[in-house]
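In: sequence first, then the predicted structure, then my questions.
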Amino acid sequence: MTTDPACATAHGDLPPEPGRRTLVAVFESPVADYLLKFAADVGYRTVLVDPAQGGTVKAAGLDSDTDVVVTDHDRPELGEVLRDALAETTRWIGLMGSPRHAPPHIEALRALGVTDGEIGRVHRPIGLNIGSKAPAEIAIATLAGLIADRNGRPGGFDF
C-alpha cells in the first residue's frame, strides 16, 4: 500500500518539502507582524520592508516565487513601493484595503507613469472573504488566500 505524501506530512511522518516561497510584507503594522509570523510557520521565507526604516522592495530579493503584500494603503510611499514591486519579477502582488473604499493605488501609479496593464497586476481586495477585522484574522485570511492561489484552489469550502 502506498502512503499519500500529503497525509504523511500532515501526520508528521514526512517532513514538509522545503519551498522557495517568499512573503514580503510592506510597511510595519500589526497585520504585517502576524502575517510574517504565520507565513514563517507554514514555510515561507519572510521579509519586512518599510521605507520609513530605509527598506526597499528591490533589496528584498524578489523573484517568481515571491508574494508581496502591502499592509497599509494610506502611506505616502504607496505608489513608489508598488511601482518598484511591479518592475521586479514576482508571483503575486496584493494591497490590503476595503472594497468599500476607492483604491488609492491606481491614481498613485498612473501619476508615476505605470500602465493600466501593470496596475492590473495589483490584487485588491486580498485574502479570503471571512469577515476579518482583527489584525491576526486579516493575516490568516490573507495567507490562506495566498496558499489557495499557489495551489490553484478557489479558497473557501468549495472542493
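Out: Structure received. As the structure is a prediction and not an experimental result, all values here were calculated from the model.
In: make it CA atoms for all contacts and neighbour counts henceforth
Out: Fine.
In: next, Gly145: secondary structure please.
Out: State at Gly145, reduced to three classes by DSSP: H, G, I helix; E, B strand; the rest coil: helix.
In: same deal with Pro18?
Out: Under the three-state scheme (three-state DSSP), the conformation of Pro18 reads as coil.
In: the residue nearest to it when sequence neighbours are not counted: neighbour count?
Out: By the measure of Cα to Cα, 6 or more residues apart in numbering, the closest residue to Pro18 outside its immediate chain neighbours is Gly43, 7.3 Å from it. When neighbours are counted by other Cα atoms under 10 Å, Gly43 registers 16.
In: hmm, Gly43 is touching Leu23, no?
Out: No: the pair Gly43 and Leu23 does not pass the contact test of Cα atoms under 8 Å, sitting 9.8 Å apart.
In: could I get the contacting residues of the residue nearest the centre of the chain?
Out: Of all residues in the chain, the one closest to the mean position by Cα atoms, centre = their mean is Val69, 3.4 Å from it. The contact partners of Val69, by Cα atoms under 8 Å, 6 or more residues apart in numbering, come to 23-26, 93-96.
In: restricted to strands, list those residues.
Out: Counting by DSSP state E, the part of those found in strands is 23-26, 93-95.
In: pretty sure Leu86 sits against Gly117.
Out: No: with the criterion set as Cα under 8 Å, Leu86 and Gly117 do not qualify as a contacting pair; they are 10.6 Å apart.
In: more neighbours, those two?
Out: Leu86 (19 against 8).
In: second structure for comparison follows:
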Amino acid sequence: MDDTALMSTDSRTMAHGAPTSGTAVKTLVVVFATAVGEYLLRYGADLGYKTLLVEPQRARVAATDVTVLTGVPADLGEHADLVVTDHHRPELGALVQSALRSNARWIGVMGNPRHPPPHVPALRALGVPESDIARVHRPIGLNIGSRTPPEIAIATLAGLIADRNGKPGGFEF
C-alpha cells in the first residue's frame, strides 16, 4: 500500500498544492516599506495572502507590483492580518489607531520584547482606550532566533499561520 492510500482526498489535495474550496481570502497588510516588509509581501503572496502595503511616504516605495496605500483602509475584512514593520516612524500611533478601528483579525507591531513598546504611549497620547491597545500584539512571530529580514518575515508569517489555525507554533502537537 502506498502512502497516498493512507491519506484522505482532502489531505492529498492540500499536500500536493491544490487549493481547498471554501477558504476565505486572507489579506496581509504590511505597514511601512522596510526590508522585512518586502519579504512579508513576497512570502505572504506565496502563502496565498492578498497583500497590501501601507506607506504614507510614497518616496520610500520602490517599484512594486503590490497595491500601495497611504493609510489603513477601514474595510480590511475579518480575514486581514496587519503587521507594522517599523516602530520608530512618527506615523506609528495614527496608523495603529486606524488599524484598531478597522475590522482586521490580527494587528501586530514588530519590536524587541526587551524594549518598551513605542506604540503604547503613541496610542495613549491619541486617547485610545487601554482595551484597544491590548489588542495589539508585540512581540510578533515565532521565537526561532531570527535575525535577518527573511528570517523575521518567516517567523512572523509562521506565527500568523499558527494563530489563524489556533495552534501555539513550535514542535508541540
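Out: Yep, that arrived. Computed from a predicted structure; not experimentally measured.
In: so what does Leu112 of the first structure match up with in the second structure?
Out: Matched to the second structure by TM-score structural alignment, Leu112 of the first structure sits across from Leu126.
In: its match: neighbour count?
Out: Counted by other Cα under 10 Å, the residues lying close to Leu126 of the second structure total 12.
In: what lines up with Val57 of the first structure in the second structure?
Out: For Val57 of the first structure, the residue aligned by TM-score structural alignment is Val72.
In: check Ala144 of the first structure too.
Out: In the second structure, Ala144 of the first structure lands on Ala158 (TM-score structural alignment).
In: wait, its match sits on Ile140?
Out: No: using Cα under 8 Å, Ala158 of the second structure is not in contact with Ile140; the gap is 10.0 Å.
In: what about these two, which has more around it?
Out: Neighbours were tallied for Ala158 of the second structure and for Ile140 using other Cα under 10 Å; the higher tally belongs to Ile140 (23 against 18).
In: contacting residues around the more buried one?
Out: With contact taken as Cα under 8 Å, 6+ apart, Ile140 of the second structure is in contact with 108-111, 156, 159.
In: and the contacts of stretch 12-28 of the first structure?
Out: Counting by Cα under 8 Å, 6+ apart, residues outside stretch 12-28 of the first structure touching it are 5, 8-9, 32, 35-36, 39, 43-51, 57, 60, 65-72.
In: repeat that for stretch 82-100 of the first structure.
Out: By Cα under 8 Å, 6+ apart, the residues outside stretch 82-100 of the first structure that reach it are 57-58, 62-73, 103, 105, 109, 112, 114, 118, 121-126.
In: can you give me the strands for the first structure?
Out: With strands called from DSSP E, the first structure shows them at 22-26, 45-49, 66-70, 92-95, 122-123.
In: which one of those lies closest to Gly156 of the first structure?
Out: The stretch from the strands of the first structure with the least distance to Gly156 of the first structure (Cα to Cα) is strand 122-123; that distance is 17.8 Å.
In: so where is that closest one in the second structure?
Out: Taken onto the second structure by TM-score structural alignment, strand 122-123 of the first structure occupies residues 136-137 there.
In: mean deviation of that stretch from the first structure?
Out: In the superposition with the first structure, the aligned residues lie an average of 0.2 Å away from stretch 136-137 of the second structure, counting by mean Cα distance after the TM-score superposition for the first structure.
In: please, where are all the helices along the second structure?
Out: With DSSP state H applied, the second structure shows helices at 9-15, 35-46, 92-101, 119-125, 130-133, 149-164, listed in chain order.
In: the longest one vs the first structure, average offset?
Out: Between helix 149-164 of the second structure and the corresponding residues of the first structure, superposition yields a mean separation of 0.2 Å, by mean Cα distance after the TM-score superposition for the first structure.
In: which neighbouring elements make contact with that helix?
Out: helix 35-46 (3 or more Cα pairs under 8 Å, 6 or more residues apart in numbering; DSSP states H and E).
In: hmm, back to that, closest to Ala136 of the first structure among the ones in strands among the contacts of Val69 of the first structure?
Out: Ala136 of the first structure lies nearest to Ala25 out of those, by Cα to Cα, at 14.1 Å.
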